[in-house]
Every structure is written in structure tokens, then in C-alpha cells.
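Asker: Got a sequence here, can you build the structure:
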Amino acid sequence: MAATTHTVTNQAPPLVGYDVFAADAVLTEGVARYAAPERLGEIRTELGELGRAAGSSQAQRWGAQANEHRPVLRTHDRYGNRLDEVEFHPAYHRLLGHAVSAGLTGAWSRPDGHLRRAAGFMVWSQVDAGHGCPVSMTHAAVPALRTDPELAAEWEPRLTSDAYEPGLLPPGGKPGALFGMGMTEKQGGSDVRANTTVAEPLAEEGAYTLTGHKWFCSAPMSDAFLVLAQAPGGVTCFLLPRVLPDGSRNTFRLQRLKDKLGNHSNASSEVEFDGTTRVRRVGEEGRGVATIIGMVAATRLDCVLGSAALMRQAVAQAVHHAAHRSAFGGLLVDKPLMRNVLADMALESEAATTVGLRLAAAMDSGDERDRLLLRLAVPAAKYWVTKRAPVLAAEALECLGGNGYVEESGMPRLLREAPVNSVWEGSGNVQALDVLRALRRDPEALNAFLTEVGLARGADHRLDGAIKDLLSELADLEGIEGRARRLVERMALVLQGSLLVRYAPPETADAFCASRLGGDWGGAFGTLPHTLDLASVVERARVPF
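Answerer: Presented below is the predicted three-dimensional model:
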């Protein structure tokens, strides 16, 4: 064979070996903004350790391996005995173990716990998003369990533990536990009141058996699940352990794993209960939706954080490529049109991260106004941020050209992952209708939202105009359901604009308001007004490398 026919030139070096946290100016500034000063040093140290691990070549290999080697369902052993287990690649367990040890399931008992956990979740999710599903549900199960002090005392220390031990063992013999969730049934979807799974009470107080199914049961290898079923008093929340206290396995028949568009490292399943499945009631009979709503709110916020993490990684990869790739006589990052595309994506990413951190800080504060703000802002942000992630991932992939379309780049995995957060925990219509429900039932929530966005009033005329237009739209409730998506989109953009005007550099806030609120913006990324300082916006998003 001939000697080398060419040398490799003009290729960007791998974006590896860096601190994912420290390299993200938006994230570091947000943590400093909301953390108590006396704890900021400790939080930065924790997140720096996690950030360096996330940027390491080892962690990136784990992410690739966990997605390449998908979970495998083992329904029976060689003798025909039911197993109902899911087998994962070792890389998945390493990712999940690192997440648990980093405190990503332990926010509820730590000062600034939700803020530091949100930042860590965004950092570590950039390695792999799939294992974030059990991390998110374990974290989110705590408020539901707290409706039953006895159950909370038993399970909360396990859920918030920093120890991870895979395998189905009696919960009392494990240093930590993971939770999953089963609400969706094939005939009902998001309409959980149409669920047909039946719970029959037993003689023991709070004990029931289940008969029925779940069409989507996430993370089926978890130690326990929160599920909804029809009890004599109506839809009720139950705790379903995989292993019973005597060491025997609960009846939990895994029918198949879902073959999903993305989220390949994570297992999602269909599961059957045959009348011998034992569960414990959580909360009152007939109050299942109200009991589990705290879990839903927390996982919806994680949809925002997960999408923000995905967008950040996509933008980091695109800017990194453009900063090292030459074409038509210069670096791509210096070409006006490419700079416009990169700046536009950077704005979207910064707005998503900024609103996610604000909502996480609100969960920490305990302030009544913040509680009311969350009631509207979480579904609005979940609606909008998760909608923006897929289009941004596609644009970022395009920035790498053919290099981005091949699996080795990691960009196709980001693109496949992007839609899941808009579907999980309620699709776009569900979020929009939830906002309408909150507006009708809790007018004080709107006051809290308007107070929050009004903190930037007078700082930018385009933001002021957008707030005025929003008030006009809220004043006319005729046919509101048919235009709910537009209303919720405007609410999310106004909230993002208010936060950026208050906290982002002037060039970033100016570009956001000029495009998202001022009307001078096209339908695709890369249509920002050319007179803006786009170079500074791009440089802010660049990973120093």
C-alpha cells in the first residue's frame, strides 16, 4: 500500500478535558447570584469537581457506551422463572453512581439544595441525558412521600443518600434507593383520571393490591415506584416496592421495553400488575393527583434543566468547531453569517439556563411569592424551553456540516435526545392548559409572575412593550384555550427577557429583546439584526480551549 495520502488538517480538536461548570459563564454567574455568600465557595468546589469529571474523556466514553449498548430486558431465567429485570452496560451504572454520589438526588435537605442540584444536573446531563431520568424521579418523589410522614421517614433517607447500589435487594438492606413513576396508561395518556388500574384495600391499614397496567413506566430497575390507581375513593397515589420487606419480589411484570427515538441509555417499559402486586397508599384516597403533583412539578423543572443542558452542550460544540475550522479564507466563527447563527443559539441557551436557575432558586427560598411564581412559571418554561431544544440541536448539528451528521460527533445523539423533555411530564398542550388552569384558580399566581417580570420595567422599551401586550392578551379571555400556546410562549419569553435585562451583559440582553420581544427576528436561527454586538455574544458562549 502507498504511504499516507494526506495529512489531517483543518479539523477541530475534540472538546474534552475541560471543566464543564467553570467554562459556562451563564451557569457560574447564576450560581453566584442566588447562592448564600457563606456557602458559595463550597458550592463552587462541588460543581467544579463535577464539571471536571463531566468534561473528562472517561465520562464522555461512558456516555457513548451507555447509549450504544442499550438496556436489555430479561423476563425469565434459564429455568423459566420470572426475573423481570433490566440489564445495563457498566457505563450506565458508572454514570448513575456518579450522579448519586454528587448529590443530584439529595436537594431537599441541604441549604441552597435545589440551586446547587440544578446546576449539577445541568453539568452532568451534558455527559448523558438518559440516566438523568431515574435521578430526576428519585429527587422528585420526596414531596409526594412527605404527605405521609411515616413513609417519608422510612424512604427519604434512602432517596437522598449519596450511595448507589444496583440490583434488586430488600430496601432496608441498601444504602440508597432509586424511585420511578407509573402514571400513564394506554387508554388515558395524560388524562390520568381515565386510568383503569384498580387498587383493592387489604386488612392492613394503608395496604392494597393492584390489578392493571402502565403503558409508560420509567426506569423499571428502580427500587420503588409511585403509581396512580383507582381505589374505592377515586384516583389514589401508591408506593410500589420492587422487593417486599421479607425479601420476596413484588409482582411487577415487565412486558417489553420501549424502542424510543432517543434516550437510548434509559429503559422505559410497559408493566402489568396481576392482583397480587402489593402497594402502600400515599396520601388520602381520591387525592392521588394532588398527592403526586409535587413530584410532577419537580420533574417538569428538570425537563427545563435537562433541555438547557442539552442546548448548552450543542452550542459549546458548535462554537468550538467554528472557532477551529477555516473556510473561504478565515475561521468560521469570524464569518458574519455563521456568527449570527452562533449568537442566536447562544441567546437561546443563555435564556434557558437563566430561567432554570431562577426557578430552582425559587424552590429553595420558601417565600410565598416564589411559590406562587412557580405555579405559572414552571409549566410556561417547560412548554417553551423544551420546544426550543430540538430546533437548536438541529441547527448546531448543521454548524458542523457533514462532521455533525455522523454518530462519532455526538451531535445526532443530542438531536435524538432533544424532543423527550417536551413529551415527558405532559406535552405542550398539557402545559398550556395547566397555565390556564392556574390563571383561573389562583389569581395571586399571576400577580407573582407580573411582579417578577416587572422588576425589569423601564430598563428596555421592547420588554416594556411585550409586558403591555401580554397584559392586553390576559385581559381578553374569549377563546383563550385556542390561543393558549401563543399566550404561554409570550409569558416564557417575557420572563426570560426580564431576567436577561437584569442579569446578562448588555449586548446579550439587547440582542434577546431585539429579536424575541422586538419583532425583528426570522423563523430560523441566524436572523438577528446585523447591527448588534454578536461577536461578544458568541465569545461568551465559547469554551476556553
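
Asker: switch to C-alpha atoms for all contacts and neighbour counts from now on
Answerer: Will do.

Asker: For this structure, which helix extends over the most residues?
Answerer: Counting by DSSP state H, the longest helix found in the chain is helix 288-324.

Asker: Pull out the buried positions in that helix.
Answerer: Buried residues in helix 288-324, counted by 16 or more other CA atoms under 10 Å: 288-292, 294-324.

Asker: now swap in stretch 505-513 and tell me
Answerer: Neighbour-count burial for stretch 505-513 flags 508-513 (criterion: 16+ other CA under 10 Å).

Asker: after the host helix or strand of residue 225, next one along is what?
Answerer: Using DSSP states H and E, residue 225 sits within strand 224-231. With elements assigned by DSSP H and E, the helix or strand that comes after strand 224-231 is strand 234-241.

Asker: same for that next one, what does it pack against?
Answerer: Helices and strands touching strand 234-241, as assessed by 3 or more CA pairs under 8 Å, 6 or more residues apart in numbering; DSSP states H and E, comprise strand 224-231, strand 268-282, helix 288-324.

Asker: structure for this one too, so we can compare:
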Amino acid sequence: MAASTHTVTNQAPPLVGYDVYTSDRALSEAVERHLDPDLLDAARTELSALGTAAGSAEVQEWGVLANENPPKLRTHDRYGHRVDEVDFHPAWHRLLDGAVSAGLTSAWNRPGGHVRRAAGFLVWTQAEGGHGCPVSMTHAAVPALRTDPELAAEWEPRLTSTVYEQGLRPAARKAGALFGMGMTEKQGGSDVRANTTAARPLSVSGEYALTGHKWFCSAPMSDGFLVLAQAPEGLSCFLVPRVLDDGTRNAFAIQRLKDKLGNRSNASAEVEFDGTWARRVGEEGRGVRTIIEMVAATRLDCVLGSAALMRQAVAQAVHHATYRSAFGGPLIDKPLMRNVLADLALESEAATTLALRLAAAYDEGGERERAFLRLAVPAAKYWVTKRCTPLAAEALECLGGNGYVEESGMPRLLRESPLNSIWEGAGNVQALDVLRALQREPQALDAFLREVGLARGADHRLDGAIKDLLTELADLNGIEARARRLAERIALVLQGSLLVRFAPPEVADAFCGSRLGRDWGTAFGTLPHTLDLGAVVERAAPEFG
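Answerer: Predicted coordinates:
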């Protein structure tokens, strides 16, 4: 009967069948900017292919299915044997296969590898964010393992492989392996020095038995884990394989899977070690120093993951406003809606531009770039991930009531949006890390100032923001209580300097006039009305149809 009383009109078509990469001008321009010209043709081809797949109806359906069918824990088999396995929907495995095949677990051994991987990670995780966790940890484990050349020689080829093999068996019998990480415990959280898991030496060759627990262990189906535990000489880093070389299961009891707000497709577990075999990585008593490079790399992936979510949210909002009419015309032509969309687009472009600049610093690898990363990574991780949730909420609102309905996909983005702000150290941890870099490593501030100084004189609001930041840094009174403010200003000044140098004038003008100027409200959609907002929105529109 309903079919005879009305027809469906004025609904935006699904945003499918488009190239996620080439439609993102901020991202594709950043890749062109940071890669050697000799690498560009191959990078364009691989990223466009990945973007076309990520924007396809099939892969987007994989994302929906992986989210709607979360992993399930099987502690025992039918005969009562302890197995501690996690079962995932086939869509999860297809997404992981796509990520591994695209080289998203490997950036360390090829020219321009970090920029190419960062762009691919940003593109592919727009289909579904949860599977990015094991992808990120596998990629990030490499520098930690390199502190032990013997372990690196054994494991690095497996972690950087482009072959995905699911299932638990000895890693030596697999063409590729995934890695996880176990740092936090229930009594300590981010304060890992409060860990109580004990590591008892078994031999002089670096073998230990671990006893204790981990409160958060993501992707417990992985082939190996980097774990922190207390050895006789202090907190140390260990490699824990899930399956031993002889085919027996290591002692790795999964107590339960976390029931999380978002990130539903990814399993996060509580695990117990009871005589668990492990191999020490790095020196005993220097576990934090050993694992810190892994943490830094995963923090960059937090920035990339948030930038990906922001971009997908903005693309959906602009797409909807393009095809939806209200009050006599397309929503996108309404001045107030255009202001909201432009503000969202600025936030997304600034996040993407900053994330790819950090990836390029990893590729360059010189002393100054390493110093730059020491300050820029925690500042970016603090600010970009913090901005993700309000952006996702505002983008959802652009779709009105349709955005509040699960079928739109926007609620999934909103639930996922706080994750990267919490994972690998929440906001206060990042802000305090910014302070440590400022206080203990003066070369980090020098590298940062050299970077933002490249844009000096191009915009008076940026110049004023740099001056104000230096004034803030000169005043040490109550500096810990001001750590968040400092991290925010460092990130905004860095984003502004990059946009002034590389973005179109209308984008740089709008960003500096709002984020660095005085004419910006607390909500999205409060940009000065005199700016060229139409051009900002047009730049952010996904190429569809």
C-alpha cells in the first residue's frame, strides 16, 4: 500500500563507486609533494587502485559486516581443551588481506615507504577502522625488533610480507605474520612502570617465563606480541609468540574480550600469562626505551586513523548536501550549511596535511627530522585525535535525522572517533610528552621552529601565533597545568604553517583567520562570512558519479 501513496525522492544516493584517493585533493597533493618524482607514477597507480577498491560497494559492505559481526572468543574446544582463539567474520579477514597485500604493514624497506604507506592507510581504513589496529602494530613493531638483530632477521620478513595468512600455527610456517602489543595492566594503565607482570630468566640466551596479566591486549589473534614485564634488572621488553616452534600453544589465556564503545570489529582482550615463554628484546631494564619507537609509530597511525575518519565524515556530509534539497534549493548552496561544511573541510585538510608531513619526516630520517618528530608527533596525536569526535558529530548532524540512523554509517564513525585519542596514551599523556620534549630535548623545539619558520611572513596571523607561542614557552609558571594549551598551539601553528605553504589561498586564509586569528566560534560553522567558503567546500567534495 505504501508504494501507491508516495515515491522516494530527494534522497542522496550512496557514496560508492568512487576513488577514495584521487577524490581527496589534500591527500593526493601531499603525496605528490613529499615523494621523489621517480616514485610518483608507481605510487599514483597503487594508491588509485587501493582508493577505487576502498570506495567500491563491495569493500564498504565488508566494513559494515565486520562491524555488525564482532569477534567471538572460544576459550575451549568441544573436548574441553583450552584453545583461546578468537573467531572473526570473513569480512574482517578480507579487509586485513587487502591491507597486508597493499603493503600497509611495511614502510621500512622501500624508498618513500612511509609516505606511500601513510596515504594507503588513510585511504583503506576509511572502509573500516577496526582492522587498522593489527596493521598498525605489525608495521610499528619493526624498529623495536631491530634492537636485537637476530630477532629482526627472523621476524622482520614475516611482518613486512604482503601475504596474509590467518590461523594460529608456528610463525616459521607462515608466509606472513601479524603482531600485537601488551603494555598496560589494570593497576597502572599508562603508568607502565607500575606493571607487576614478572619475567623470570630461563637461560643466558634471553629466554624468560612471564607470569602476570595484561588489561588491554589488542588483536589477540596475532602471531606474536611485544610485552612489557618486570625482569630482575627492571622493566623490560619481550617477544611473546602465540605458538611455539614445535607447534604447541604458548601459555596465553584470554580471559574475555572487551565490550567497547566502538572499534567493534577489532578484538581487545584481557590476557593472563602463566609461565609463558618469551624472548627478551633489547637490554634488560630498558623496556620503555626499546618499545618507544613502536609507540611513536603507532601514535602516528592514530593521527592517520583520525584523519581518515575525518575525511570520510566530511566526504559523506558534502555528498549529502550536494544531492539533498531543502527550502528551495540544494543544501550545499545555503550560506550557513556552506559555512559548516567549509569548517569541517578545513579541519580534515589540516589533519591530512600534517599527518603526511610527519610520514615524510620518517622517510627523510635525518637528525633534524628525528628531532622534529619528537615534538610534532605527540602534539599532532593530541590535537588531531581530539578534533575527530566533534567533527564526526557535526558531520553526522549535516545529514539530519538520516545521519542518526545506523544505515547511514555515520553512527559507526561517531562511535569510532574517540578511539585514537585514547589509544597509545590519552590526551594528558600526550601533552606531558610534549612538555618532556620541550624541557629535555632543545633540538626538538629548534627543529619545530625551523619548520614553521619556513612560512614566516606569508600570513600575519601565523606570524602572530608563532610569537604568542614563544611567549607561552618563555613562561614556566604552572607549565604542567598549561600542557594541553601548549600542545594545542604547537599543533595549530604547525598546521597553519603547512597550509600557508602548500594549500590553496582560500584554504590557508580560512584556517589562519579562524584557528590562528580571533574570529572563530566554539562550534563548527562559525567561519568569517567574508571568506571564499564555496571554494573550500568544492575542494573537499568527493568525485562521484
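
Asker: Mind telling me the TM-score for this superposition?
Answerer: The TM-score (TM-score structural alignment, normalised by the length of structure 1) is 0.99; 544 aligned residues with a CA RMSD of 0.6 Å.

Asker: on that earlier part again, and for the following helix or strand past the longest helix of structure 1, what's in contact with it?
Answerer: Under the assignment DSSP H and E, the closest C-terminal helix or strand after helix 288-324 of structure 1 is strand 326-327. For strand 326-327 of structure 1, contacts defined as CA atoms under 8 Å, 6 or more residues apart in numbering pick out 10, 332.

Asker: Show me what the following helix or strand past strand 326-327 of structure 1 is packed up against.
Answerer: Per DSSP H and E, the first helix or strand lying C-terminal to strand 326-327 of structure 1 is strand 330-331. If contacts are counted by 3+ CA pairs under 8 Å, 6+ apart, strand 330-331 of structure 1 sits against helix 288-324.

Asker: let's go with 6 Å and repeat that
Answerer: With contacts defined as 3 or more CA pairs under 6 Å, 6 or more residues apart in numbering; DSSP states H and E, there are no secondary structure elements packing on strand 330-331 of structure 1.

Asker: according to the alignment, it goes to what range in structure 2?
Answerer: Using TM-score structural alignment, strand 330-331 of structure 1 corresponds to residues 329-330 of structure 2.

Asker: quick one: that stretch to structure 1 mean distance?
Answerer: Stretch 329-330 of structure 2 differs from its equivalent in structure 1 by a mean of 0.5 Å after superposition (mean CA distance after the TM-score superposition for structure 1).

Asker: Equivalent analysis for stretch 296-305 of structure 2, please.
Answerer: Averaged out, stretch 296-305 of structure 2 is 0.2 Å away (mean CA distance after the TM-score superposition for structure 1).

Asker: Now do that stretch: everything it contacts.
Answerer: Outside stretch 296-305 of structure 2, the residues that touch it by CA atoms under 6 Å, 6 or more residues apart in numbering are 122, 140, 355, 381, 420.

Asker: So which of the residues you listed sit within helices?
Answerer: Using DSSP H, the contacts of stretch 296-305 of structure 2 in helices are 122, 140, 355, 381, 420.

Asker: Tell me who's in contact with the residue mapped onto the last one from structure 1.
Answerer: In structure 1, the position corresponding to residue 420 of structure 2 is occupied by residue 421, as judged by TM-score structural alignment. Contact analysis of residue 421 of structure 1 by CA under 6 Å, 6+ apart lists 303, 386.

Asker: How much space separates residue 421 of structure 1 from residue 311 of structure 1?
Answerer: 12 Å (CA to CA, to the nearest Å).
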